[in-house]
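J.: I need the structure of the sequence given here:
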Amino acid sequence: MPPSSSPAPRVRRRSRTLAAAAAGLAAVVAVVLAFTLDDNSSDGASQNSAVAETDTPDARADALLALARRDAGDPLAAGSAQAPVVLIEYSDFQCPYCGKFARDTEPELVRSYVDKGLLRIEWRNFPIFGEESERAARAAWAAGRQGKFWEFHDQAYRTTHKKNTGAFSTDKLTDMARAAGVKDLDRFRGDMTSDEASAAVQRDMEEGYALGVTSTPAFLVNDVPVLGAQPADTFKQTIEAAAKEAR
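T.: Okay, here's the model as predicted:
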C-alpha cells in the first residue's frame, strides 16, 4: 500500500441521518455515545476521542470517523492512508460469514476501490468464538509483523472450519503462516504468544465492544455501520455514497 506521511484529509460531516445513510442495509451496529481510544499513533497525534454528552448526529459521525487509524505503516491495513473512505472490519477467523465476506466480497472491493485509491480497509481482530479464535487473531498479528497479514488472512479463510475443533491449533497456524510466505517461523511463533500480540488484539476488541459490536463481521464505512456479510452491491453503494460525502 502507498506510504504517506502527510495528514489524512478531513471527511466532511454528514448532514443526513444514520437511518438514511444506511438505507437498504439489513442491519446496523448499535453505536455507543461515549468511548475512549488508545492515544498511540504513528505520527504521534492523539487519537483520544470522546463523544460529547449531547446526542447529536455530528457528534456520532465525528466519533466514528475518528476510529480510522490511517497509519501508513499498519500491516493489518490495505490501501492508501489518504483514501477518502475507510472501511473498518471487525472479524473472527472462525466466523463463517467473515469467511464468506473475505472470499466473495473483499477481493471485489479491493479491485474496484482499494487499487484505485478510493478505499482503505483496516482490519480489527475481534475473536469471539473462543480459544482458537484468539490464537488465530494473535497469529494473524504475528504474520503482519513480517508483512504477510493479508496472505495469512487468505490462508485462514480458504475454507470454513467447525469452531474449536483444532483447525487453528498452533501447528496448523504455523502451516498457514508458511503457506502465506512468512519466512521466520520461529519469530512468528514467538510473536504469536507475546504480550504485544495479546495487547494488540485486546485493543481491537475493546474498540469493537465500545461501539456495541457483538457479532461478526461488523464494519464501519467512514461513519456508516454495517453488520454482516452483506451483498457486494450494498458495500459498493455505501462506499460510493461515503466518497461523495468526502469530496
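J.: hey, let's count contacts and neighbours off CA atoms from now on
T.: Noted.
J.: didn't F168 look like it was pressed against E134?
T.: No. If you go by C-alpha atoms under 8 Å, F168 and E134 don't touch, sitting 9.5 Å apart.
J.: and those two? which has more neighbours close in?
T.: Taking neighbours as other C-alpha atoms under 10 Å, F168 and E134 compare with F168 leading, 25 against 22.
J.: Which residue, other than its chain neighbours, is closest to the more buried one?
T.: Using C-alpha to C-alpha, 6 or more residues apart in numbering and skipping the chain neighbours, the partner closest in space to F168 is E132 (5.5 Å).
J.: Surely that neighbour is within a helix?
T.: Yes. Counting by DSSP: H, G, I helix; E, B strand; the rest coil, E132 falls inside a helix.
J.: want to put them side by side, so please do this one too:
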Amino acid sequence: MGKNKAGNAKNSPKKKSGKAKFIILGIIAIAIIGIAASAFSGSDFKARSGSIDTTKGSPVLGSQSAPVTIIEFGDYQCPFCRKWNLDTKPLIEKNYIDAGKVKLIYMDFAFLGPDSIKAHAGSYCADEQGMYWKYHDFIYANQGHENDGWASAENIKSLVSKLEGLDAGEFGKCLDSGKYEDRVRENKNIAMRNGASSTPTFIVIGQGEGTQLTGAQPYSVFQALLDEKLTTNPN
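T.: Sure thing, here's the model as predicted:
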C-alpha cells in the first residue's frame, strides 16, 4: 500500500505538468485561431480624410447610381490581387454589378517595385482607347512572378499587343511618355492615407461607415457583406 502511494506521488507532478502543457497549448491554439479570424474579418472604416478621393482611379465599373461601392487598392504584380480578380470579381460582377446594386472602383497601390508603376500607368493609356477594364483583366490574367521583369515597359507593350481592339502603337507612345506615372503615385499615397498597408485591400461603402477587408477574400465573404450593406441601404 505504501509503495503504491509513493509511486503515485512520483507520477503526480508529471501528470500535472502534462496537463498544464496541454492547457497552454490549447490557449496558444485558440489565440492563433483568433488572430487568423481577425485577419479575415471586416472592420468598420471611416476615411481618415473624411472621404476617399477616387477621381484619379479607374473608371467606375457598374452603374454610377449603385447604392454600394467597392474600392479596391491593388498592385498588378500582387498574386493575391490576381487570385481575387480571377476567382471572386467575376461572381460579384455577375450577381451585383451587372444588376446595378454595386459599383467597383480600382485604385492603384503600386508598391511592389518600379515595374508596378509602369503596369499601372498602362491602364490609363488603355483607358484613352476605352479599354481600361479589358486591360485590367488582361494584365492580371497574364501576370508573371513578382519583380521578375514581366511588367517592365517593354514587356507590357509586347503583352498588350495581343489584346484585341487595342492600338498597340498608340499605347506604346503613351506608356513611354510617362504621363500617367504621377497619377499612379498619387493613388498610392491615397491608399496609404486611408489605411491600406497590403494588397489587395478593399473598402466597401454603403450607408454610413465603410467596412475594410484585406486579402483575397472568397466570394462568400463579399456576398455576406454586400447583402448586409444592401439591406441597410436599399436601391
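J.: ok so, going back, show me what the residue nearest to F168 of structure 1 lines up with in structure 2.
T.: Correspondence of E132 of structure 1 to structure 2, assessed by TM-score structural alignment: D115.
J.: give the contact list for that match.
T.: Counting by C-alpha atoms under 8 Å, 6 or more residues apart in numbering, D115 of structure 2 touches N147, G149, A151, S152, A153.
J.: So what does the fourth one match up with in structure 1?
T.: S152 of structure 2 maps onto S169 of structure 1 when the alignment is built from TM-score structural alignment.
J.: Run a quick neighbour tally on that match.
T.: 16.
J.: which residues are in contact with stretch 174-190 of structure 2?
T.: 52-53, 56-57, 107-111, 117-118, 120-122, 124-125, 153.
J.: Please, where are all the strands along structure 2?
T.: Taking DSSP state E as the test, the strands found in structure 2 are 43-45, 68-74, 102-108, 201-205, 210-214.
J.: now the alignment partner in structure 2 of S91 of structure 1: how far from G215 of structure 2?
T.: Aligning on TM-score structural alignment places S91 of structure 1 opposite G74 in structure 2. For G74 of structure 2, the distance to G215 of structure 2 (C-alpha to C-alpha, to the nearest Å) stands at 10 Å.
J.: shared neighbours of these two, anything?
T.: Looking at what touches both G74 of structure 2 and G215 (by C-alpha under 8 Å, 6+ apart), the common residues are C81, T199, P200, T201.
J.: any idea what the second one aligns with in structure 1?
T.: Read that as T199 of structure 2. For T199 of structure 2, the residue aligned by TM-score structural alignment is T216.
J.: okay, now the closest residue to its match other than its chain neighbours: neighbour count?
T.: Among residues not flanking T216 of structure 1 along the chain, S91 sits closest, at 5.4 Å (C-alpha to C-alpha, 6+ apart). Neighbours of S91 of structure 1 under the rule other C-alpha under 10 Å: 28.
J.: Same check on G24 of structure 1?
T.: Residues within reach of G24 of structure 1, counting by other C-alpha under 10 Å, total 11.
J.: Identify the residue nearest it in space, chain neighbours excluded?
T.: T234 (7.6 Å).
J.: Please say which position in structure 2 the one you found maps to.
T.: So, by TM-score structural alignment, T234 of structure 1 is matched to V221.
J.: how about the helices in structure 1?
T.: 18-21, 57-65, 96-100, 106-109, 131-145, 149-156, 170-180, 185-192, 195-211, 232-246 (DSSP state H).
J.: how near is the closest residue to the match of S152 of structure 2 other than its chain neighbours to V221 of structure 1?
T.: The shortest distance from S169 of structure 1 to any non-neighbouring residue, by C-alpha to C-alpha, 6+ apart, is to E132 (6.9 Å). In this view, E132 of structure 1 and V221 of structure 1 are 28 Å apart by C-alpha to C-alpha.
J.: Equivalent analysis for V110 of structure 1, please.
T.: Counting by C-alpha to C-alpha, the gap from V110 of structure 1 to V221 of structure 1 is 14 Å.
J.: Neighbour count for these two, which is higher?
T.: V221 (25 against 18).
J.: Give me the distance between the spatially closest residue to that one that is not a sequence neighbour and R69 of structure 1.
T.: Using C-alpha to C-alpha, 6+ apart and skipping the chain neighbours, the partner closest in space to V221 of structure 1 is L87 (4.4 Å). Going from L87 of structure 1 to R69 of structure 1 by C-alpha to C-alpha gives 11 Å.
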